[in-house]
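Undergrad: only the shape, not the letters, is given here:
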């Protein structure tokens, strides 16, 4: 049994991936390096030139510290536009960097035609041919290196001119799309993407599984099957949303079970129990009723649960530490009765959730990921008013995908589990010296005894000399190790470089990230 939630979640546009440096630091996020291809057990990639660290370059004080803290934690990289050749080049540079670091890159492919039903994150390829060519470019850029692809957030939650498993017409009806072919085209596009990316030697592919406040289990399971989930690694949940992890685990498990039952027996997806029945979606204590319904379905069909063979899933925990926002009790002044308060759009006082990890302790869950880049705006939220201010915040929100200083602070302040600030700081003072630079490094927070400071130079420069330290450089990757046993900030280290030594965007002191002025 299924039901469709009246709550529609729309996804804010992430920035297109731009990665100028083909080398990255050997940074450890969580888990050990993977012994074989696959996301589970992999070490997640931290991009030393991410959009988060890019935002930090124009900030100061607490806002800069916040962006640097968030930028020190693995987040996905969004690929949202470009020609096939452009996305191929961008993906190759990004995956090259992750491969050089021995880490797993997480790429978000977000370029379907009629993306987000032409709303806040409108855009995407013009048609099926353009999209399949773009996907082929993305696949060519990834090649045979390990990679994880989050395939089209909202791609199955919002389908143009779609009739659900229950016979209901979906709300997304763009005038530019052909009502007779738009839904079928969406499944054609996703199936091509699954096959093109899944054919790669070491790429894991996850399709859109929405979240437990949205589609019923049978409805999304049916859509996943039509999109080729049996040939993919599995599905992802909660991208850019706020649903609690405990609910997502139940929901994802039921989807995996529903798919398993439906493809291996006479069972039909529309018969699957869900968060809407027999459970009560508002009372989590009743969700055991749906557990029991699935146990009965397995008994009736004779199918056996097999976590190794079933569809796996990943969860976006980038903003779900405090769960969803309930919204206002009454419409905002100037908004009509019944106006949408847009609870999904830059809600106040939300917090980061679990840190990204591929060690989940659950055989069906390959990772907790930060798919949505925390700190980037969902868009300009008017909540039923004429705008331009967000009436909940009393300010004009940044455009979708732009850095939101106030929200970044809230996510850190209300993080659950709590997130400690970075406890070291690096000052980088460079002066031109002929055809190179003299850089004075001042480090606060180094432990007593020898230390190693690692960073990636933004431009091609060579460190030719260091005082009070030794230097190892590999391309743009540099490691500076102190001499003797004195603390790192007494004396300072002076580097001599050939070529202008622009300041790195992030520093790592003995493996832990540091702020920088």
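TA: Received it, and whenever you're ready, just let me know what you need. If you're wondering where the values come from, they're calculated on a predicted model, not measured in any experiment.

Undergrad: for the rest of this, base every contact and every neighbour count on C-alpha atoms.
TA: Fine.

Undergrad: which stretches of the chain form helices?
TA: Secondary structure of the chain (DSSP state H): helices located at 51-56, 61-71, 84-101, 128-142, 182-198, 217-227, 245-263, 288-301, 405-413.

Undergrad: mind checking which of those is nearest residue 156?
TA: Relative to residue 156, the nearest member of the helices of the chain by Cα to Cα is helix 217-227, separated by 6.5 Å.

Undergrad: quick one on the thing from earlier: export the helices of the chain to TSV and tack on mean neighbour count?
TA: Compiled in TSV, these are given as follows (neighbours: other Cα atoms under 10 Å):
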stretch	mean neighbour count
helix 51-56	22
helix 61-71	21
helix 84-101	22
helix 128-142	22
helix 182-198	20
helix 217-227	24
helix 245-263	21
helix 288-301	16
helix 405-413	20
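
Undergrad: among these, which comes closest to residue 343?
TA: Distances from residue 343 to each of the helices of the chain were compared using Cα to Cα; the shortest belongs to helix 405-413, at 14.3 Å.

Undergrad: what's the angle from that closest one to helix 61-71?
TA: Relative orientation of helix 405-413 versus helix 61-71 (axes from the mean of the first three to the mean of the last three Cα atoms, to 10 degrees): 60 degrees.

Undergrad: who touches helix 405-413?
TA: Helix 405-413 is contacted by residues 63, 66-67, 319, 346, 348-352, 374-377, 418-419 when judged by Cα atoms under 8 Å, 6 or more residues apart in numbering.

Undergrad: out of the residues you listed, grab the one that's most surrounded.
TA: For these, the largest neighbour count, defined by other Cα atoms under 10 Å, is 31 neighbours, found at residue 319.

Undergrad: on that earlier part again, dump the helices of the chain to CSV, plus distance to residue 204.
TA: Below are these laid out as CSV (distance: least, Cα to Cα, whole Å):
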stretch, distance to residue 204
helix 51-56, 23
helix 61-71, 24
helix 84-101, 13
helix 128-142, 11
helix 182-198, 7
helix 217-227, 15
helix 245-263, 16
helix 288-301, 27
helix 405-413, 29
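
Undergrad: next one for the comparison:
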């Protein structure tokens, strides 16, 4: 949606533009050379709504030689040549004349008379905007307006001065789109419907086509807006307008307006294209990157669209947002950007859908899809997304899921996401996605991608079971197709007995490349295994649908071996005392805490037990954390050779950990 800040009197009273050729390849329509009398306009609602756009609007909207853009072109000529050039470009095209509290009495009469006279001399139509309804936007940026009595009298003055002349009126931008929000009371709603109904009926009786507010395509739903328009007397008016001071693409606005028109008895409409050349800019206020839109023109294509107008004054700031000056002030740098980004050509190009496929990934029982798509021809309608699997039509899904990020980026509403799972047999597949258009622009190919579908049961492999220092080294990989982002739990069995439970989360970039499931699905651990021949098996625990799955088992023969260990330190810590430290374990039974003999001169002087915590040993060998030893034994003073021996528990015997010469105090 958008809000509009209050416009200054000096800005709003301005009337825009003289007609000459501007940007390369674009020509402004030629002006009539002599004054032409205004034709008799219909003065009943039925006749007004039945008239053609060309009979009401003639050769198009009037261009004023004293427009705000024209005045700024002159003011900036000496100090800002680039700004002056941009202002001159904008001045080539007609912009509506805004009327509000700043135009009363003599000022009101002069403003209207000047535009009407200029229009009659050129065979064009003066377009005005009324913008002074009580509580304008319910106390928001554009707070203000007259009270009801003053407003009615003011409108009567406008009607009286326009009666008998060719003109059109855009009635109170935001006045209906703003209703029923937290700031607008029910009493204010009722007052506004009453005021607007009187206003448009008065304009129609004077032969002036009037257009009521219908917001824009991303503000109020068509059915809701149609109901508001009905209460505001749209059937007593020519119709309604959309997109004033906003940026939504013409095709998008037209699709929205056609729905509103159909719901209000075929009401006609006009669209503000003054700044929509680049589409939605992420904000209504001084949208960055905006460009001038299609030049003003009357449309006679058999639809309810009467004209494309420049209602908002291009180059006038929306307010102090985005580094701009106060609302209504001419902003030279912004005007230059509007001209640089201008798209002044065809008003309603054929627009195909837009979208993207963000994810095509295998999962249990199929392939996951995620993405977004919309068609500017009707952004309120969720698109059909056609999916082809291996060259054959597979399924059509709706792009109607919530995607507020798409609305923020493109201003088309938030219900344009799609996500789902395409059933597919296990194996490699090619998935192609097409967004199906709803307008004349055709469909859009969103591309093809390869993906591997998985079964619901886990997929795994036991690649190796080999002899390790602390038992049997087990290597492989496993993942569950239903939860590929989560590591799978595996159980290792040796000779039919569960000996370890682990998580398959070791780095395996090759598995990620081959299967497309990510790199952290490796199995790498050491399990107990004493001397002898063993059968090693791995079972992956299932998550979701399916069942546990086992990989083919492997056999390994573990030879008998003496303990392994290390003598870390032998020191004399006190008089007639020697302290020893290190680690030791026996592969034949890694759960056992070994005894370590301490000998001096070939005589055993004590033993220590290798049951202390040594996480570092477990990290290296995988035999468990409780294989450290440290202790103190009594040794006679003097220079001594202290030797350590790990006492084995299996057939491999004992293991000398070596000797250290130490001077005992």
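TA: Cool, the structure landed. What you see is a predicted model, and the numbers here were worked out from it, not measured in a lab.

Undergrad: which of the helices of structure 1 sits closest to residue 38 of structure 1?
TA: helix 182-198 (11.6 Å).

Undergrad: now residue 11 of structure 2: closest residue in space that isn't a chain neighbour?
TA: Distances taken as Cα to Cα, 6 or more residues apart in numbering place residue 328 nearest to residue 11 of structure 2, at 5.5 Å, with adjacent residues excluded.

Undergrad: show me the helices in the stretch 451-600 of structure 2, by range?
TA: Under the criterion DSSP state H, counting those that start in this stretch, the stretch 451-600 of structure 2 contains helices at 509-515.

Undergrad: how about the strands in it?
TA: 458-468, 471-480, 488-494, 497-504, 506-507, 520-527, 532-540, 549-550, 554-558, 564-574, 577-585, 594-600 (DSSP state E, counting those that start in this stretch).

Undergrad: and residue 467 of structure 2, what pairs with it in structure 1?
TA: In the superposition onto structure 1, residue 467 of structure 2 corresponds to no residue when matched by TM-score structural alignment.

Undergrad: who's in contact with residue 467 of structure 2?
TA: 473, 556, 557, 558.

Undergrad: okay but residue 167 of structure 2 is in contact with residue 208, surely?
TA: Yes: when contacts are counted by Cα atoms under 8 Å, residue 167 of structure 2 is listed as touching residue 208 (6.0 Å).

Undergrad: center of structure 1 - which residue?
TA: residue 371 (1.2 Å; Cα atoms, centre = their mean).

Undergrad: what's the closest non-adjacent residue to the aligned partner of that residue in structure 2?
TA: Matched to structure 2 by TM-score structural alignment, residue 371 of structure 1 sits across from residue 311. If the residues on either side of it in the chain are set aside, residue 311 of structure 2 comes closest to residue 96, at 4.9 Å by Cα to Cα, 6+ apart.

Undergrad: pretty sure that neighbour contacts residue 128?
TA: Yes: counting by Cα under 8 Å, residue 96 of structure 2 does reach residue 128; the two are 5.4 Å apart.

Undergrad: would you mind telling me which of these two has the busier surroundings?
TA: When neighbours are counted by other Cα under 10 Å, residue 96 of structure 2 and residue 128 differ, and residue 96 comes out ahead with 30 against 25.

Undergrad: map the more buried one onto structure 1.
TA: Counting by TM-score structural alignment, the partner of residue 96 of structure 2 is residue 76.

Undergrad: separation between that match and residue 107 of structure 1?
TA: Relative to residue 107 of structure 1, residue 76 of structure 1 is positioned 6 Å away (Cα to Cα, to the nearest Å).

Undergrad: got it, and residue 70 of structure 1?
TA: 18 Å.

Undergrad: and residue 122 of structure 2, what's its match in structure 1?
TA: Taking TM-score structural alignment as the alignment basis, one finds that residue 122 of structure 2 is matched in structure 1 by residue 101.

Undergrad: not counting sequence-adjacent ones, nearest residue to its match?
TA: Excluding the flanking residues, the one nearest residue 101 of structure 1 by Cα to Cα, 6+ apart is residue 26, at 4.5 Å.

Undergrad: what's near enough to touch that neighbour?
TA: Contacts of residue 26 of structure 1 by Cα under 8 Å, 6+ apart are 100, 101, 102, 103.

Undergrad: now for the third one, how many residues are close by?
TA: Put plainly, it is residue 102 of structure 1. Neighbour count of residue 102 of structure 1, defined by other Cα under 10 Å: 21.

Undergrad: that one is in contact with residue 33, isn't it?
TA: Yes: contact status for residue 102 of structure 1 versus residue 33: in contact at 7.3 Å, counting by Cα under 8 Å.

Undergrad: list residues touching both of these two?
TA: Between them, residue 102 of structure 1 and residue 33 share the contacting residues residue 43, judged by Cα under 8 Å, 6+ apart.

Undergrad: wait, isn't residue 289 of structure 2 in contact with residue 281?
TA: Yes: under the criterion of Cα under 8 Å, residue 289 of structure 2 is in contact with residue 281, at a separation of 6.8 Å.

Undergrad: quick one: the residue nearest to residue 311 of structure 2 and residue 513 of structure 2, what's the gap?
TA: Note on residue 96 of structure 2: its distance to residue 513 of structure 2, by Cα to Cα, is 61 Å.

Undergrad: do the same with residue 299 of structure 2
TA: Here the criterion is Cα to Cα. By it, residue 299 of structure 2 lies 56 Å from residue 513 of structure 2.

Undergrad: which one's more surrounded, the two?
TA: When residue 299 of structure 2 is set against residue 513 and neighbours are counted by other Cα under 10 Å, the residue ahead is residue 299, at 19 against 11.

Undergrad: residue contacts, the more buried one?
TA: Per Cα under 8 Å, 6+ apart, neighbours of residue 299 of structure 2: 53, 54, 305, 306, 307, 308.

Undergrad: which residues of the stretch 201-350 of structure 2 fall in strands?
TA: 210-213, 239-242, 268-272, 297-298, 305-309.
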